[in-house]
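*Asks:* Fold the following, please.
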Amino acid sequence: MSLLPSFPEVLRQFLKKPATNLFPAKYLPPSITGFLRKAAAGEVQVNPPVETPARFRGKITYDRDACIGCKLCIRVCPANAIEFIPETKTVRIFVTQCIFCSQCNDACPVSCLHMTDEFMIATENRYSEEMIVE
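*Replies:* Modelled structure (predicted):
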C-alpha cells in the first residue's frame, strides 16, 4: 500500500501539455489572432454573436449620481465585493470579487446598480480600471 496513491497521477498531469489556451486575446494562437485582424479589416465575415438571455447577470454598472449612500448594497453582498467611500458617499465595486448574484441591485432603493450583458471580462490584473466600478 502506497502512502501517496495519487502521486503517479499528479506526476503525469504535471508533465502533460495543457489542453486549453490562456484566455486573454494576446495568448490566442496566431491562426485565431490572424482571423480577428481580418475580421476587423472587413476581409472576412463573422457570424453575429448569440444574444444573451433576458435578465442576464453580467458585469455590474453603477450610477454614482443616483446613489444616496445608504450602504444597503454593502450589507447584502455575500462576496464583500462592495466598499463604501466616505468622502464621496459612493461605493466601489470589485468585479473580480463579485459573484454576480444581483442582490445589491435588488436591495438598492434608488436603482443605481444594474447588471449588464457584458461577460467577457477576464484580465490578468484584478485591480485594473475595467475591474473596478466606481
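
*Asks:* Please make it C-alpha for all contacts and neighbour counts, starting now.
*Replies:* Fine.

*Asks:* Helices of this structure, start to end?
*Replies:* If DSSP state H is used as the criterion, the helices of the chain fall at 7-15, 30-41, 72-76, 103-107.

*Asks:* Of all the ones you listed, which one is nearest residue 91?
*Replies:* helix 72-76 (8.4 Å; C-alpha to C-alpha).

*Asks:* List the contacts of that closest one.
*Replies:* Residues outside helix 72-76 that contact it (C-alpha atoms under 8 Å, 6 or more residues apart in numbering): 80-84, 103-105, 107-108.

*Asks:* Restrict the residues you listed to the buried ones and give me that as a PyMOL selection.
*Replies:* This is how PyMOL selects the buried members of the contacts of helix 72-76, with burial counted by 16 or more other C-alpha atoms under 10 Å:
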select buried, resi 81+82+83+84+103+104+105+107+108
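
*Asks:* Which member of the contacts of helix 72-76 is positioned nearest residue 36?
*Replies:* Nearest to residue 36, judged by C-alpha to C-alpha, of the contacts of helix 72-76 is residue 81 at 33.7 Å.

*Asks:* my guess is the closest one meets residue 100, correct?
*Replies:* No. At 10.0 Å, residue 81 does not count as touching residue 100 under the criterion of C-alpha atoms under 8 Å.

*Asks:* To check against the first, give me the structure of this:
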Amino acid sequence: MKVSKIMRKIFKQLFQKPFTNLFPAKYAPNSVLKLFELLEEGEAELNPPIEIPPDFRGKLSYDTDKCIKCYQCKKVCPANVMEKDPDQDNYLVFYLSRCTSCSQCVDMCPVDAIEMTDDFLLADADKYNDNLILNSKKSPGELKTPEEE
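*Replies:* As a prediction, this is how the structure comes out:
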C-alpha cells in the first residue's frame, strides 16, 4: 500500500509543535506589553494598517444616560449579549464575548444608547475580562459562569 504525500505530511505534523503564536497579551514580548501600556495611558496611538470602513462593526458602546430601558435590544439579540442587572436599577450589562457584531441591537435602539465603535482589539483568553464586559459594577469573580447559569 502506497502512502500519499499528504498523509506523510499529516503524520509528520502530528508530532511537531504548533505553528501558532499565543495571542493574549500575557504571552506577548515585553516590547509589545510596553506598547499596550502606552496605549492605555494615551501616550501612543494604534493606527490600523488600513482605513476602517464607515460601516465597520467593532466593539459595542452603551450610554446608560440615554437608555430608557425598553429592552428592545435584548429582545432582538440572537446571542443573548445583554442581561438586566437588578443591582444597577435594571440597566443592562453587555457580555461582549458573546457578541456576533450583527448590530441588530444598534438598529433597534430608539434613543441611540448603543453604538458600534471602531475598537477591534477584543481577543482575550478570559471572557470575563473587563474589556469584554460593559457596564458591570461587579468584579470578574462575582460574575456568573456558564455552569452557574
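
*Asks:* Once they're superposed, tell me the TM-score.
*Replies:* The TM-score (TM-score structural alignment, normalised by the length of the first structure) is 0.74; 119 aligned residues with a C-alpha RMSD of 2.8 Å.

*Asks:* would you turn the helices of the first structure into CSV with distance to residue 125 of the first structure?
*Replies:* Shown next, in CSV, are the helices of the first structure (distance: least, C-alpha to C-alpha, whole Å):
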stretch, distance to residue 125 of the first structure
helix 7-15, 26
helix 30-41, 22
helix 72-76, 23
helix 103-107, 24
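
*Asks:* in the first structure, which residue is closest to the centre?
*Replies:* residue 121 (4.3 Å; C-alpha atoms, centre = their mean).

*Asks:* contacting residues around that residue?
*Replies:* 59, 130-131.

*Asks:* Now do the strands in the second structure.
*Replies:* Using DSSP state E, the strands of the second structure run over residues 60-62, 82-85, 91-95, 114-116, 133-134.

*Asks:* To residue 49 of the first structure, which of the helices of the first structure lies closest?
*Replies:* helix 30-41 (13.6 Å).

*Asks:* Can you give me the buried ones in that closest one?
*Replies:* For helix 30-41 of the first structure, burial by neighbour count (16+ other C-alpha under 10 Å) applies to residue 36.

*Asks:* cool, stretch 76-93 of the second structure as well?
*Replies:* So stretch 76-93 of the second structure, judged by 16+ other C-alpha under 10 Å, has buried residues 77, 81-82, 91-93.

*Asks:* Can you pick out the most distant pair from the residues you listed?
*Replies:* Greatest spatial distance among the buried residues of stretch 76-93 of the second structure (C-alpha to C-alpha): 77 and 91, at 15.9 Å.

*Asks:* how much space between residue 79 of the first structure and residue 34 of the first structure?
*Replies:* 39 Å (C-alpha to C-alpha, to the nearest Å).

*Asks:* Correction: the previous question concerned residue 24 of the first structure.
*Replies:* Taken as C-alpha to C-alpha, the span from residue 24 of the first structure to residue 34 of the first structure is 15 Å.

*Asks:* isn't residue 105 of the first structure right up against residue 71?
*Replies:* No. The criterion here is C-alpha under 8 Å, and residue 105 of the first structure misses it with residue 71 at 12.0 Å.

*Asks:* so what's residue 67 of the second structure up against?
*Replies:* Residue 67 of the second structure neighbours (C-alpha under 8 Å, 6+ apart): 111, 113.

*Asks:* can you rerun that using 6 Å?
*Replies:* The contact partners of residue 67 of the second structure, taken as C-alpha atoms under 6 Å, 6 or more residues apart in numbering, are residue 113.

*Asks:* Which residue of the first structure sits opposite it in the alignment?
*Replies:* Taking TM-score structural alignment, residue 67 of the second structure has residue 67 as its aligned residue in the first structure.

*Asks:* How about residue 106 of the second structure?
*Replies:* So residue 106 of the second structure corresponds to residue 105, using TM-score structural alignment.

*Asks:* And that match, how far from residue 96 of the first structure?
*Replies:* 17 Å.

*Asks:* likewise residue 24 of the first structure?
*Replies:* 15 Å.

*Asks:* Pick out whichever of these two has more residues nearby.
*Replies:* Using other C-alpha atoms under 10 Å as the criterion, residue 24 of the first structure and residue 96 rank with residue 96 on top: 19 against 12.
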